[in-house]
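# can't give you the sequence, but here's the structure:
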């Protein structure tokens, strides 16, 4: 694309020489992915500013429908970018949330692109739950006239990476759909995969539909502009306190940060991304075990760094990815850890694979296969209405022992060691599908075992600051009451003051039989179901691998028992609550 920039300079343009020079400088220094993003963003801005009146919506056969299922907004942004790019190429486009998309519409569709996320280890986004359940049923229509494509978003540190997008692709094919372009699976560095997917999808759609559809175009207000990435900021440590008892096996921290310079804005329910580089000791271990020279230069794309520099700030060492693991086991079928498979993702780091068996890759291969280094996200445990220009986190320090070596989580280990006055780089990750109700009179049921309680501390602070009249019910669980009752003093004080109406807890190891929060939910079902009937909003936050599924099963079984209905009907009721924004989850 940069080859054509001189032609751009020779073409008459409604830009001043200074603007044109700035544009050419920007394009010359941009990667291919960035160029596609700029193109989509510019198209969206032009679409919004156009004075031309909206035209009628195209029929299903002459348009590209772009649908999305999104939890935190990433899939929605990806779908919006595709819609903008397609419309800029003269296509009629319809952008729609899967929550508003019916099987009847799907049955009439001819050209469809879907961007959809996978939450945690294989869960669908809340706004796609009903659609996906219906699509899996016998009521799903035959789709022999459909050409479709899927952009699957996920996190490759989970074994079920992009599982929802993969299953959706499989189901559409089972129903007779044909590929418009190949499914693309995007890790947390979404744009690296999304940009070429958009390009191939738009090219295929233009060829299949034809630009004649440009006379019947999308209602422009339906296409949201792509937003800029969250601003980064430096934050200084104001407090770093251990919440768990000294004799607890678990180290959970309450970390208070103050923004350096202009404060970032956040809402209850958002997360804070913490950016940390790999520690030198881990890089040295990797180099020693691999036998590679850290000073050898490696070029990838338009960047050239020493291997040590790549490992320091560009590549993951503490978190395995599924693509990396598959590549290693494919290249070394005799590797001693082969039988462990995807289970390694939960406990092992990259040096552990090298310690267990030789991996004969050169520096360039390692840089190509290692996942990009990502920020770590933590649910924010404070409300700015209460703490001002501060942000509070609840951090469980990740510790695993592999072959006698203690492995710490990258960010949690770093945060735990920070003294007051230390600085770190942070950014806010918005979570629009984990929000307080607009009506302050609505009741809240909050289920947050372990560090999943963090956002509910923010929720309660916000509601108290607003003078909300709704009731609050917290379900909390951990191992031991004495050792791991996080924020115990705050919850008991709120309960005494009438700011928290109900507090139910489960400490799994304080009695011979394991007792978890789902057991308490079952015991209190009649009461919390009555809260739901009165309009309460239901929230779940915490571990996706086990807790979230056990809790949801308890919710379904409890609703079925109290209402005298079967599990399928109870599940449908929960899906309806999710669709209405009254059942929200933040699981990880």
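All right, it came through fine. What you see is a predicted model; the values in this text were computed from it and never measured.

# Every contact and neighbour count from this point should use C-alpha atoms.
Noted.

# Other residues contacting the longest strand that the chain contains?
Secondary structure of the chain per DSSP state E: the longest strand is strand 232-242. Strand 232-242 is contacted from outside by 251-261, 263-264, 416, 418-428, using C-alpha atoms under 8 Å, 6 or more residues apart in numbering.

# and if you look at stretch 355-373?
189, 289-290, 292, 296, 298-300, 307, 310, 313-317, 320-321, 323-324, 327-328, 332, 335-337.

# Tell me the buried residues in it?
359, 363, 366, 367, 369, 370, 371, 372, 373 (16 or more other C-alpha atoms under 10 Å).

# dropping in the other structure now:
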């Protein structure tokens, strides 16, 4: 829009605004260049760059905080700030004492924990006595409202910076998985607080617009063809694990071993029918979604909204549209034990039946949901071995609650609703915290039970294709050898070719006593420690609640035992592995 202070009359501004509204970006660029050239004005802005310094600090688990931080730095530079990007993994609180302006973007992982790579910084900050009295700051916390301790890391960092003397220049924002709108508002508020007066933009040369075409990513997922799906478990298994192959041809999407693939799922018809029945609605009602789009309710429930996962945040929204003394009492439970018990296993439809027995209006129902978040899965293929393809290894989640069948949204969407040749929307989510060593000569140890083996299929394929001479050791575990040895023939081929140097397996239910991957680590303690001493990188992928903890404890014990160290020395040794990025985890 032409601003009022521009040298045009009101009628001229109105005419120009009407004309420019009909132009696309390339037309506006051409017109700007043409007018500059025809008037003899230089094609490069001559305003000096602002000297306002800005540090954007991030702590990331899945990559969202890093991506948002990078976007913030880019936007800051366009505003004229002298902006730099810093990773919590690469700095200490004391490094920030002399920072004048600080924006922090940090995610919360699991039950209120800091991101894996930011653990040391977080711990140091909580114990630090650094002087932040000259630091102006603001915090953007990323999290997931389905967890009890929503955005806990961001809240703690925000409070600690204030306690150390920092001056908060914009309120902290706590963002759910659909964070873009709120984080954009936070960025603008922070920029305005740091530079209330208009700042001069840095010199910018006119450049041609990007070549016309679609750029696929989070904002526009790629509609990929499902090339193949194979059930990996044998008949008689208690598990249902699928191997999926998707086409990336024409997408422009690229990935590296260790990255994740985000799948945009749709809710199953029975899930949609369940919530409609609970709310006493037909599904034919029209609703307005966040952003202003109008849709038929049933379509919105299937395509746009998270309609199953029940959380405290959802219950609060339900209470707002359907007042209930019973629900009020549940939310007010100080011990939280009753609330935790209620949330376990139930879906949103159960809560609607329990606390809104007379049903809800369509707009009331929609108001309690959040946008359907994409599901992230570790990529199970190497781009060198499978050009224009990406593979996943996913266990279908199915269980019963109160005699009723329940299931995971994305895992059963792929298993039940998408056939070979069907279309699935997806995009790549980089994970820079889970990478192969820079040198192919560096040995690697991979611990991955169940579907946790997925990224290691990618690692081994990649090393096989690149002709690596570095040792590769896989420790895999599952329930039964006969039914659950995922990718067994492939591992045998990799052993024969040399892409995989060593394979140890632990099948927990093939003998009276249960044997797990951490038990195999202890059996091979001396050899494992020798690999570490030779510079091996140690990787873990899989369940965070028990497996990752047990593997970590086994690693500490092995280092203490085989290295002849004290408990404190072993802890420091393993911490150093993390600092050197030789100990990396992809756990969930």
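That came in fine, so what should we check first? Note that the coordinates shown come from a computational prediction; the quantities given were computed from them, not determined experimentally.

# circling back: buried only: go through the contacts of strand 232-242 of structure 1 for me.
Buried residues within those, defined by neighbour count using 16+ other C-alpha under 10 Å: 251-260, 264, 416, 418, 423-428.

# what about residue 6 of structure 2, how many neighbours?
Neighbour count of residue 6 of structure 2, defined by other C-alpha atoms under 10 Å: 9.

# Could you do residue 404 of structure 2 as well?
7.

# swap in residue 431 of structure 2?
Residues near residue 431 of structure 2, counting by other C-alpha under 10 Å: 21.

# Run a quick neighbour tally on the closest residue in space to it that isn't next to it in sequence.
Distances taken as C-alpha to C-alpha, 6 or more residues apart in numbering place residue 259 nearest to residue 431 of structure 2, at 4.7 Å, with adjacent residues excluded. When neighbours are counted by other C-alpha under 10 Å, residue 259 of structure 2 registers 27.

# for residue 54 of structure 2, same thing?
Using other C-alpha under 10 Å: residue 54 of structure 2 sits among 23 other residues.

# which residue in structure 1 lines up with it?
Aligned by TM-score structural alignment, residue 54 of structure 2 pairs with residue 64 of structure 1.

# Can you verify my assumption that that match contacts residue 90?
No. Using C-alpha atoms under 8 Å, residue 64 of structure 1 makes no contact with residue 90, being 11.0 Å away.

# residues contacting residue 418 of structure 2?
Counting by C-alpha under 8 Å, 6+ apart, residue 418 of structure 2 has contacts 226, 424.

# how near is it to residue 429 of structure 2?
22 Å (C-alpha to C-alpha, to the nearest Å).

# Give me the spatial nearest neighbour of residue 347 of structure 1, chain neighbours excluded.
The nearest residue in space to residue 347 of structure 1 (C-alpha to C-alpha, 6+ apart) is residue 400, at 6.1 Å.

# list the contacts for the one you found?
With C-alpha under 8 Å, 6+ apart, residue 400 of structure 1 has these contacts: 347, 348, 406, 407, 408.

# Which residue, other than its chain neighbours, is closest to the spatially most central residue of structure 2?
Among the residues of structure 2, the one closest to the centroid is residue 62, at 3.4 Å (C-alpha atoms, centre = their mean). Computed as C-alpha to C-alpha, 6+ apart, the closest residue to residue 62 of structure 2 that is not its neighbour in sequence is residue 431, at 6.1 Å.

# could you pull out the strands for the stretch 101-250 of structure 1?
111-117, 147-153, 178-179, 184-186, 232-242 (DSSP state E, counting those that start in this stretch).

# Same check on the stretch 251-400 of structure 2?
260-264, 286-288, 294-296, 305-306, 370-371, 375-378, 389-395, 398-401.

# Pull the distance from the longest one to the chain's centre.
What that stands for is strand 389-395 of structure 2. Taking C-alpha atoms, centre = their mean, to the nearest Å, one finds strand 389-395 of structure 2 lying 17 Å from the centre of the chain it belongs to.

# what packs against it?
On a contact count with 3 or more C-alpha pairs under 8 Å, 6 or more residues apart in numbering; DSSP states H and E, strand 389-395 of structure 2 meets strand 241-247, strand 375-378.

# Give me the mean distance between the longest one and structure 1.
Mean deviation of strand 241-247 of structure 2 from its aligned counterpart in structure 1 after superposition (mean C-alpha distance after the TM-score superposition for structure 1): 2.0 Å.

# Since that was my last question, I'll sign off now.
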